[in-house]
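Enquirer: Okay, here's the prediction I keep looking at, along with the sequence it came from:
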Amino acid sequence: MTGANHRAAVAERAARAGGVVAREQFRGDLSVESKANKNDLVTETDRDAQRQVVATIRGEFPGDRFLCEEDLPTVSGPGTDHDAEAVDSVPDSGAAWVIDPIDGTANYVRGMRLWATVVSAVVDGEPVASATYLPSYGDLYAVGPESATRDGTELSVSDRTDPETFAVAPVGWWDRNERAEFGRLCSAVGDRFGDVRRLGSFQATLAHVADGALDGLVCTRPMAAWDTLAGVHMVRRAGGTVTDLDGEPWTHDSDSVVASNGEAHETLVVAGNEALTGD
């Protein structure tokens, strides 16, 4: 098995392993805390699931680094005789893993099924494999060196060309004193496209752009790599387009995200800029 194929297989296995932990505790008696604000939630299950993801990866790649949404746990076991090394951004060189144990924790806490366990393998700053597992639905989205699939079926973005038939998702989080921007984004998207959806999980939303269920998304905010990297990689491999609001190719340090099936992408960029500037 080549290095890239090995990382792809481990990404899938780790996402499934962490997702099983989260699924077992779903709709149970959760320990819930707030982080940056009252709606930025974390549960002990997030940490349990992340611990399982990290342990699975370190059994195969004990020297790799980790960029995780939650604090990196200490892991023991075969090949893990030292603490895993945490990084605070995607490294430009070497191998690393980017992990979100429950993307869509607010959905998870409310008992809503749309949440995901997400794992990306990065080498020299670029994703080489990723897996987005939606445990409550049983769907596994996976990208490796030769394929981009959902449950083994090849992914492809939608073939719609008429913006009036598009379903587009505004994505991101706005502080209470910045909610006007979110309102402008919904209005700008609604004025230009057929339907507006907000799903509550960035990675699940990107997965649905990749599989054609959605035609695009717009995020006017800078977002963490664990919210974006796997899904952006997936959309591109499924034939879609991902840029920032300047229309430049998206990178892990971009300050905005526009993803689409490649049709009417410029219209999505215009809508995002209108929301951002108020013009």
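Expert: Nice, I can see it.

Enquirer: switch to C-alpha atoms for all contacts and neighbour counts from now on
Expert: Will do.

Enquirer: quick one: the strands in the stretch 1-150 of the chain?
Expert: Using DSSP state E, counting those that start in this stretch, the strands of the stretch 1-150 of the chain run over 32-34, 41-43, 65-68, 85-86, 95-103, 116-123, 126-134, 139-143, 148-150.

Enquirer: For the residue lying closest to His252 once chain neighbours are set aside, the count of nearby residues, please.
Expert: Counting by CA to CA, 6 or more residues apart in numbering, Ala225 is the residue found nearest to His252 once chain neighbours are left out, at 5.9 Å. By other CA atoms under 10 Å, the residues close to Ala225 number 23.

Enquirer: In addition, the following structure is provided for comparison:
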Amino acid sequence: MARYADDLALAHLLADTADTISVARFRALDLHVSTKPDLTPVSDADTAVEKALRGTLSRARPRDAVLGEEYGATAASGSSRRRWVIDPIDGTKNYVRGVPVWATLIALLDGDEPVVGLVSAPALGRRWWAATGLGAYAGRHRTAATQIHVSGVSQLSDASFCYSSLTGWEEIGRLDAMLDIMRHAWRSRAYGDFYGYMLLAEGALDVMVEPELSLWDLAALIPIVTEAGGTFTDLAGRPGPYGGSAIATNGKLHDAIYRRLGVDPGTQTS
């Protein structure tokens, strides 16, 4: 049960480093922001955080592979099947505008399975983490934390439904389905990025969906949601972080969301 405890402890140390760098640059008047080829912003804080975490991992886990949003992939040494996945600042658009909803995402994959996940949002004063078999927790720090669980809501009419934005759903032809869910849910809000998934894991909301995501957006979220008792798949019903999309629920609402998004619940694999 404690197989990944040391890796989770390392993830906390990495997050401490990330928090120090990102908080110091948050709302800085000289923050440098540029545009990547995919037209998304990147700040000097994004690159500084990732460089620092890669440096620590090269010393603490030299055999493991690393994948980061800003600097790509570094291969594993020898026969290691382990890979750390880093999003130095998830919510960069918030970060550069001074909105405090942003976080560093740190994950460890053992083979294809995310086994450690940590999300640190220092401007919110909160951190979430989990490892396979160890449960999911949240608090200001690991020494001041409580175990978290998803909600028990079983009807969409009682559910708080969360999403990132509507434009992506329009692009894939499912905007009408999204609007239908919003009409039938008790409440709908667009918290976006990591935050909706963490509120789901805490039981504060019941569904979070996104149509387009990268591996570094997803990998850290999955252990936290699933260890909190939730269900996490892509739009095709496949578990894991490789589908490029996400439907995360408290488990009780998964079939209902699939049906309304036009996915046959019989195709689920988890």
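Expert: Happy to help now that I have it. Since the structure is predicted, the reported quantities are computational estimates derived from the model, not experimental observations.

Enquirer: The residue nearest to His252 of the first structure matches what in the second structure?
Expert: With TM-score structural alignment as the criterion, Ala225 of the first structure lines up with Leu215 in the second structure.

Enquirer: can I assume its match is in contact with Gly240?
Expert: No. Assessed by CA atoms under 8 Å, Leu215 of the second structure is found out of contact with Gly240, at 9.6 Å.

Enquirer: ok, and the closest non-adjacent residue to whatever residue of the first structure lines up with Ala190 of the second structure?
Expert: Using TM-score structural alignment, the partner of Ala190 of the second structure in the first structure is Arg198. The shortest distance from Arg198 of the first structure to any non-neighbouring residue, by CA to CA, 6+ apart, is to Ala169 (5.3 Å).

Enquirer: Point me to the helix or strand that includes the one you found.
Expert: Using DSSP states H and E, Ala169 of the first structure maps to strand 167-170.

Enquirer: swap in Glu181 of the first structure?
Expert: Secondary structure from DSSP H and E places Glu181 of the first structure in helix 179-192.

Enquirer: In that helix, which residues are buried?
Expert: 181-182, 184-186, 188-190, 192 (16 or more other CA atoms under 10 Å).

Enquirer: again, but for stretch 254-269 of the first structure
Expert: Applying 16+ other CA under 10 Å to stretch 254-269 of the first structure flags 254-266, 268-269 as buried.

Enquirer: for it, the distance to its chain's centre please.
Expert: Relative to its chain's centre, stretch 254-269 of the first structure lies at 16 Å (CA atoms, centre = their mean, to the nearest Å).

Enquirer: swap in stretch 201-220 of the second structure?
Expert: 5 Å.

Enquirer: Next: stretch 121-139 of the second structure.
Expert: With CA atoms, centre = their mean, you get 11 Å for stretch 121-139 of the second structure.

Enquirer: Trace Ile106 of the second structure over to the first structure, please.
Expert: Under the alignment (TM-score structural alignment), Ile106 of the second structure maps onto Val119 of the first structure.

Enquirer: wait, what's in contact with its match?
Expert: Counting by CA atoms under 8 Å, 6 or more residues apart in numbering, Val119 of the first structure touches 11-12, 14-15, 97-100, 130-132, 230.

Enquirer: about what we covered before: so how far does the strand holding Ala169 of the first structure sit from its counterpart in the second structure?
Expert: Aligned to the second structure and superposed, strand 167-170 of the first structure gives a mean residue distance of 1.6 Å (mean CA distance after the TM-score superposition for the first structure).

Enquirer: Give the aligned range of that strand in the second structure.
Expert: Strand 167-170 of the first structure corresponds to residues 160-163 in the second structure, going by TM-score structural alignment.

Enquirer: Quick check: Val21 of the first structure touching Arg51?
Expert: No. Contact criterion CA under 8 Å: Val21 of the first structure and Arg51 do not qualify, at 9.7 Å.

Enquirer: Name the nearest residue to Leu41 of the first structure, sequence neighbours excluded.
Expert: The shortest distance from Leu41 of the first structure to any non-neighbouring residue, by CA to CA, 6+ apart, is to Ser34 (4.6 Å).

Enquirer: Could you give the number of residues near the aligned residue in the second structure for that neighbour?
Expert: Under the alignment (TM-score structural alignment), Ser34 of the first structure maps onto Thr35 of the second structure. For Thr35 of the second structure, the count of nearby residues is 10 (other CA under 10 Å).

Enquirer: I'd assumed Val42 was in contact with Thr35 of the second structure.
Expert: Yes. Using CA under 8 Å, Thr35 of the second structure is in contact with Val42, at 6.1 Å.

Enquirer: longest helix anywhere in the first structure?
Expert: helix 3-25 (DSSP state H).

Enquirer: Quick one: distance of stretch 104-117 of the second structure to the chain centre.
Expert: A distance of 10 Å separates the centroid of the chain from that of stretch 104-117 of the second structure, by CA atoms, centre = their mean.

Enquirer: actually stretch 3-16 of the second structure, sorry about that
Expert: What separates the centre of stretch 3-16 of the second structure from the centre of its chain is 16 Å, taken as CA atoms, centre = their mean.
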